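**Q** need a 3D model of the sequence below.
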Amino acid sequence: MRVSSLIAPLFCGLALAGTCPYADKAENARSACPYASKARSDASGSSSSFVPRGMPIEGKKGVMLMNRIAPVVSKLYVSNLDGTDARLLLGNETTFDYHAQWSPDGEWITFTSERAGDGQSDLYRVRPNGTDLQPISTTPHVEGAGVISPNGSLVAFAGTLENHKSNIWIKNLETGAQWNVTNTTEVAGNWTLPDGHFRPAWSPDGNWLLFSSDRNTPWRGHNNVSGWEHTQELSIYAIRPDGSDFRRVANKTGYCLGSPKFSPDGNRVVFYEVTTELTYYARVSEPDFYDVNTAIVSVDFATGKDRVVHSSADSGGIKIFPQYVDNTTIGYLVKSILTNDTYPGSINFTTASGKGSVKSKYNTPLVGRYRSPSWSPDGTKMVYEHVEWDPVRAIDKKVYSWNEDWEYRFTDVFPALSKGGRVAYTSQQTENSSLVLMNPDGTGKTDIFDGSRFPALTTATNTNGTFQASWRGDGEVLAVGLGDWFEYRYYSPGWVYLVSANGTWTHKLTNGSTNAGFPTISPDGRWVVWREFSYQSEQVEALGLRRMDLKTGEVKALTWEWDNTPMFAPDGSNRLVFTRRTSWPIAGPLDDNYDVMTMDVDGSNLKRLTTLACNDAHATWTPDAKITWASGMYGFQDEAMIYDNNQQPYPFIMQMDADGSNMEILTESRWEDTMPLYVSNDIWTASK
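**A** Okay, here's the model as predicted:
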């Protein structure tokens, strides 16, 4: 028994429903919120923080709540080259639109839109004046990065149609015929590894397509020890529109080469270049973001040689989306951290020769709210997107549903449902990482355990606070963790608490000698299981899962592995599902695999349910004892470098039987989707 984390045996019977004997020790004092910079003004549950779900969903089984990390606003603008006379491309037709590109004749602009629903990426085209809006590809899969051929008859795009991995597709705009040029015997890589194909670009004569791909590269984490979030290693490839003559144009081991474009004469290919490791830090809001510099490079298309560095990786920030604006000039975006308080990017130019200076009209960078720019064929216009992240999605906001039996809606992280129909979640995105309860229709929102009560115990970021609440079967008590999580777990403590559902008392189960957190309480209230890390040793040390008997106070080590997010099955079987790092010991960034495991509460009957080296995690039980989880098996849906504020822009929400069989996809977006929770119509009705 490991007793260092135990505060006091709970002989008093907290496992039973009733009045808490620790009420006189209740920790109810409030103080200033340590997450003030992240907190929203809608903490009271105003209309800006949640959208009431209303009546049970007619024609559906109910609602599936889920979390998504993605912007809330994305609008396309067209402007002059110097940024003047900017106007909304789609005017009153604007929805959530992004990644626009001009056709070679300047007659069309293709773009990706989520007008079918939040998270559903479809492909459209429109005239530069905003008229004649037309769908190109609108399936339930991811479609984007569309580019029209020089003769105007074809469009190439990246899409997950067919096998849920991103491939290059071509569609005949006149006949509607459509074909895949990369998921073929000649091109497709090892299916168990990354095998995405992104960002197609036509040659000026229409005889070739360029694209970037991570085919046959290893699953690779980043070097912050945990390795959970993937990096991306891309090379540049070319192929004929009929799928023939596939070849690699440019590659650099340990680097990511992306967003290729042809020169006007078709002889050269320009792209951005960055070390593979930095493809993580270039897409997250962390201090290391500002240390990332990329290069703008071109090579000879025929040979892949005659390398020219147009802008060095020694300085200059994150340079992406390079494009020949004219025969002598290359334009590109430099992105900074995207917030509403700072300018998110600037448009810059460099010479196509790699020598000398640009023309005077390109001398001054355009600083503003720019993302994914594309220049018109004559070089006089620019289309770009304006993106915002605040305010975050409202709790209960309807999003796109990939399953017709359920209406999908947004919620904050770690949602959990009591048998009586109360929803608990951590307000990481919407407020200040407190434990919040609400009714299943979105009403009755109450903050019952605010991490800001303990400013000395947690750091001032929204990645810390009260995480992963778990309901006791009677709905009167929850277990929850309070502390510093994620990378902070290596040098800060965490605690496991019991909390009354009415918010009148809390009781600390662990003493902070370890980073203990992410607890689950058994439906009968006897057991609490949590994960532990040591934060006092020089090396990161995973201590595994701990189990407390609330009748006796005994603590037992169930595992000594890198285990996380345990959850008891709701059927009373005392079966646990959890995530384990199966790459052990850690020798480098390739040892980054996580899998979904199950075992009994006594540590026996251990089973590994997922086996690919792609990361499978965030596993939870459904009411009918199936398992949902987030899987990276289908890889990135786009180039990692172009994302903002997105640690893992690739997982699909999946579901399987308790033995690992009958896997199915529940979401298929280009964003980070996790943490589903089913709220059936009968639960809603019973809670009224």
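**Q** from here on, contacts and neighbour counts on C-alpha atoms
**A** OK.
**Q** what's the first-to-last distance across stretch 424-436?
**A** 6 Å (C-alpha to C-alpha, to the nearest Å).
**Q** let's see this one next to it:
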Amino acid sequence: AYFSVIEKAAFLTNEVNPQNPRLQDWSAIGADLLIVGRYRTIRKSIQIEVRVFDVYWAKQIMGKRALGELKQLRFIIHRIDNEIIKTLTGAPGIFTTKIAFVSNITGHKEIYISDYDGFNIKQITFYKSITLFPRFSPDGKKLLYSTYKSKSTGPVLYLKNLETGAEKLISARNGINIGGSWSPDGKSIAVTLSIRGNPDIYLMDTNGKILKRLTRYWGIDSNPCFSPDGKKIVFVSNRSGSPQIYIHDLETGNEERLTFEGRYNSDPAWSSRNRIAYACMLDGNFDICTINPDGTDMKRLTDSPGNDEAPCWSPDGRYILFTSNRTGRYQLYIMTANGENQTRITSLRGDQTSPCWSP
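**A** Just a heads-up that it's a prediction; the model follows:
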């Protein structure tokens, strides 16, 4: 999404001096940037050197040297990639981020974590039950999720420290305790509870203490997600008859319906660039759509033969992670914020659902 790579057949030379390349050779074939890299191995270590040149201005704009163990090669490359993106855009890249998702490859719905592109998958929960809705804390060190691990109760809300492995029960109130979403400052959680019989959204602290009841309608209110500034939440409600997307102002309590196209809209996610993605049913299947928080500029990003659901934004707001059964079982896909370059990143047994992107 960042680069359009020039085919090697167009190169005027295949030999490049990493410290002083002939930039006119690259300007002649229409290149804007030249990225040159070299490496050497030292026993079990590797040293990588990368330089980025602005071809138009004929100058080096970045130089980076990294040394590490060969077994860390993938991580080293991703760190360098992040530096390249930061040099060009001013914001860090996504290459060292993680994703969490639910998979039933063991026969049970458990939570797994992997690199952003689906590599290095690691199982996180081992409840042999149903575990849903993983959500990273704003610092990326904790994971919030709901689980049916206790067969005598409904879903309860847990918090897991990803560094120590310690688990903490947050909410096990009567009824459901699902869909926890972190506030941007990491101090509070929005969650759906049915302690009064009807599923409503509540605000609680990270110890599970209820701070405020946010919704009070007869319908089902669920799937809350905070705005980037933490002043609003977007959520799903069937108060109008079918599930639709609404926005709740945390300061005034005012609520407004956001979506009017599609008979079933769910799974809202609010990006750092102030755009809302959601699963929309327009033609019988779910697709991924995006919309502005004021209800304008609704765009349909996918149109596959299957269902595309549960969108989740990358921390920089440039990419969307989602799950789709377009090839049979549900697998994870990544695309750009405008719907281009839809790429499958998992090929596991069973279904991979409910994805979440780390900071």
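**Q** superposed, what's their TM-score?
**A** Remark: TM-score between the superposed chains equals 0.64 [TM-score structural alignment, normalised by the length of the second structure]; 256 aligned residues with a C-alpha RMSD of 2.8 Å.
**Q** where does the helix or strand hosting residue 158 of the first structure end up in the second structure?
**A** According to DSSP states H and E, residue 158 of the first structure maps onto strand 154-159. Using TM-score structural alignment, strand 154-159 of the first structure corresponds to no residues of the second structure.
**Q** tell me the spacing between residue 288 of the second structure and residue 281 of the second structure.
**A** Remark: distance between residue 288 of the second structure and residue 281 of the second structure (C-alpha to C-alpha) = 9 Å.
**Q** sorry, back to before: quick check: which helices or strands does the strand holding residue 158 of the first structure pack against?
**A** Judged by 3 or more C-alpha pairs under 8 Å, 6 or more residues apart in numbering; DSSP states H and E, strand 154-159 of the first structure is in contact with strand 143-148, strand 167-172, strand 197-202.
**Q** quick one: which of residue 288 and residue 281 of the second structure has more around it?
**A** Using other C-alpha atoms under 10 Å as the criterion, residue 288 of the second structure and residue 281 rank with residue 288 on top: 29 against 20.
**Q** spit out the contact partners of the more buried one.
**A** Contacts for residue 288 of the second structure were tallied using C-alpha atoms under 8 Å, 6 or more residues apart in numbering; they are 277-280, 300-302, 308-309, 311.
**Q** please report how far the aligned residue in the first structure for it lies from residue 470 of the first structure.
**A** In the first structure, the residue matched to residue 288 of the second structure (TM-score structural alignment) is residue 596. Remark: distance between residue 596 of the first structure and residue 470 of the first structure (C-alpha to C-alpha) = 19 Å.
**Q** list the buried residues in stretch 218-226 of the second structure.
**A** For stretch 218-226 of the second structure, the neighbour count (16 or more other C-alpha atoms under 10 Å) marks 219-226 as buried.
**Q** quick one: those as CSV, columns for secondary structure too.
**A** Formatted as CSV, those follow (DSSP: H, G, I helix; E, B strand; the rest coil):
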residue, secondary structure
219, coil
220, coil
221, strand
222, strand
223, strand
224, strand
225, strand
226, strand
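**Q** tabulate the residues you listed (JSON lines), appending distance to residue 244 of the second structure.
**A** JSON lines is the format used below for those (distance: C-alpha to C-alpha, whole Å):
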{"residue": "219", "distance to residue 244 of the second structure": "11"}
{"residue": "220", "distance to residue 244 of the second structure": "11"}
{"residue": "221", "distance to residue 244 of the second structure": "10"}
{"residue": "222", "distance to residue 244 of the second structure": "11"}
{"residue": "223", "distance to residue 244 of the second structure": "11"}
{"residue": "224", "distance to residue 244 of the second structure": "12"}
{"residue": "225", "distance to residue 244 of the second structure": "14"}
{"residue": "226", "distance to residue 244 of the second structure": "17"}
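**Q** which pair of those spans the longest distance?
**A** Using C-alpha to C-alpha, the two most remote members of those are 219 and 226, lying 20.5 Å apart.
**Q** tell me which element residue 202 of the second structure falls in.
**A** Here residue 202 of the second structure sits within strand 200-205, counting by DSSP H and E.
**Q** how about whichever helix in the first structure runs longest: buried residues?
**A** Determined from DSSP state H, the single longest helix within the first structure is helix 681-687. Buried residues in helix 681-687 of the first structure, counted by 16+ other C-alpha under 10 Å: 681, 683-684.
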